[in-house]
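>>> attaching a predicted model along with its sequence, questions to come.
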Amino acid sequence: MTALIIILLILLGVLLLLLEFFVIPGVTFAALGGIVLLVGGIYLSYHQYGATIGHITVFGTVVLNILSIVVVLKTNTWNKIKLNAEIDSKVDKLDDIDVNIGDRGICVSRLAPMGKIKVNKRIMEAKSLGTYIDERSEVEVIDIVDKVVIVKLK
């Protein structure tokens, strides 16, 4: 019965690590859980069956991990469920700025510290000086740096 538990712990740990590598981006509970399950299975093997079986379990776990990664990469198993999103949007840069320092406008959205303002009948993105400015507040353009409009509360 203990051998079955060890095998299940190791297989579940390998599955969680595969999910982490190919499906879930970043370090999540899947990776941590997979490592804990693998270490738990190896520890249980050493504890119940001794050093020889423990060494065999460690070697088998390493081989199983490498083999499973190779098989998954070769067969494209995870292509159906892996994350394939690409970011193709761009921030609108002001090419023809018709905004001057001293112009006044109104916040279309909250500036925290970035948001949308309406100046000279044109809606554009603006940045405050680190303070939050509520929607529908009157603002004044104080600077334009690298085509980014910087405003302050009027």
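Received, thanks.

>>> C-alpha only now, for contacts and for neighbours.
Noted.

>>> residues in contact with the nearest residue to Leu44 once chain neighbours are set aside?
Nearest non-adjacent residue to Leu44, counting by Cα to Cα, 6 or more residues apart in numbering: Ile6, 6.7 Å away. Taking Cα atoms under 8 Å, 6 or more residues apart in numbering, we find Ile6 in contact with Gly41, Ile42, Leu44, Ser45.

>>> quickly find the element holding the second one.
Ile42 is part of helix 29-49, with elements assigned from DSSP states H and E.

>>> show me what counts as buried in that helix.
30-31, 33-35, 37-46 (16 or more other Cα atoms under 10 Å).

>>> then this one, side by side with the first:
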Amino acid sequence: MLFETLIIAFLMVVAIVLVLLEIFMLPGITVAGVGGFLFAAGGLIYAYSVSVWMGNITLGVSLLVFIASFAWLLRSKSFNRVALKTDVDSKLVSSRDLGIVPGDEGITLSRLAPIGKARIKGITVEAKSMDELIDEGTPVEVMRVDGYNVLVKRKNNS
């Protein structure tokens, strides 16, 4: 009976560790999550094969240990060293808010095929060609400003 209890305890501890590792450290469904599920299923099946009483105790104790470990890990600062903590504090500014209006002129910084970068009034913006591909370094004229898109066309040299 002692040997069977040790086997069940080992299987359930490994299952709990793998599932917690899956939840807190590994993104998506990985080998740890599948392995944790298989170890838990194997431990419970083995416990219930020993006796129903042993299976019920294993299920109850395993759930309590898992919930306690999960709560402790959520509250502790254990994963602060490995967790992603990047905050995005930038915001997207509309081209209209930058003061770009139809008729302004600029130059392409990259090829517009049909979208690329252009510098208009000294400001680098994302520009969209209205009708053709425009090579880098080509003078352009703003035709329309739609929110975050600046629609441009090749500047006429006449």
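Perfect, thanks for sending it. Please read these numbers as outputs of a predicted model, since none were measured by experiment.

>>> how close are the two chains, by TM-score?
Once superposed, chain against chain, the TM-score is 0.64 (TM-score structural alignment, normalised by the length of the first structure); 148 aligned residues with a Cα RMSD of 3.8 Å.

>>> which strands and helices lie in contact with the helix or strand that the helix holding Ile42 of the first structure is followed by?
Downstream of helix 29-49 of the first structure, the next assigned helix or strand under DSSP H and E is helix 51-75. In this structure, helix 51-75 of the first structure packs against helix 2-22, helix 29-49, with contacts taken as 3 or more Cα pairs under 8 Å, 6 or more residues apart in numbering; DSSP states H and E.

>>> with the second structure overlaid, how far apart is the first one on average?
I take that to be helix 2-22 of the first structure. Comparison of helix 2-22 of the first structure with the second structure after fitting gives an average deviation of 2.9 Å (mean Cα distance after the TM-score superposition for the first structure).

>>> roughly how far does the closest residue to Thr28 of the first structure other than its chain neighbours sit from Lys80 of the first structure?
Distance criterion Cα to Cα, 6+ apart; nearest residue to Thr28 of the first structure, sequence neighbours excluded, is Glu20 at 7.3 Å. To Lys80 of the first structure, Glu20 of the first structure is 15 Å away according to Cα to Cα, to the nearest Å.

>>> of these two, which one has the most company?
Higher neighbour count among Glu20 of the first structure and Lys80: Glu20, with 20 against 9, using other Cα atoms under 10 Å.

>>> which residues does the aligned residue in the second structure for the more buried one contact?
Following TM-score structural alignment, the counterpart assigned to Glu20 of the first structure within the second structure is Glu22. Glu22 of the second structure makes contacts with Gly28, Ile29, Thr30, Ala32, Gly33, as judged by Cα under 8 Å, 6+ apart.

>>> Gly122 of the second structure: which of these is nearest?
Gly28 (43.8 Å; Cα to Cα).

>>> what about that closest one, which SS state?
coil (DSSP: H, G, I helix; E, B strand; the rest coil).

>>> count the residues that sit near it.
Applying other Cα under 10 Å, we find 9 residues neighbouring Gly28 of the second structure.

>>> what's stretch 51-70 of the first structure aligned against in the second structure?
Taking TM-score structural alignment, stretch 51-70 of the first structure hits residues 52-71 over in the second structure.

>>> what strand or helix carries the corresponding residue of the second structure for Glu86 of the first structure?
In the second structure, the residue paired with Glu86 of the first structure is Asp87, using TM-score structural alignment. For Asp87 of the second structure, there is no enclosing helix or strand under DSSP H and E.

>>> what's Asp87 of the second structure in contact with, if anything?
Per Cα under 8 Å, 6+ apart, neighbours of Asp87 of the second structure: none.

>>> against Arg81 of the second structure, how distant is it?
15 Å.

>>> what do you get for Glu136 of the second structure?
44 Å.

>>> with Glu105 of the second structure instead?
Counting by Cα to Cα - Glu105 of the second structure and Arg81 of the second structure are separated by 49 Å.

>>> now Leu59 of the second structure
For Leu59 of the second structure, the distance to Arg81 of the second structure - Cα to Cα - is 32 Å.

>>> same deal with Val19 of the second structure?
Val19 of the second structure is 20 Å from Arg81 of the second structure, by Cα to Cα.

>>> isn't Gly137 of the second structure up against Ile107?
Yes. Applying Cα atoms under 8 Å as the test, Gly137 of the second structure and Ile107 come out as touching, 5.8 Å apart.
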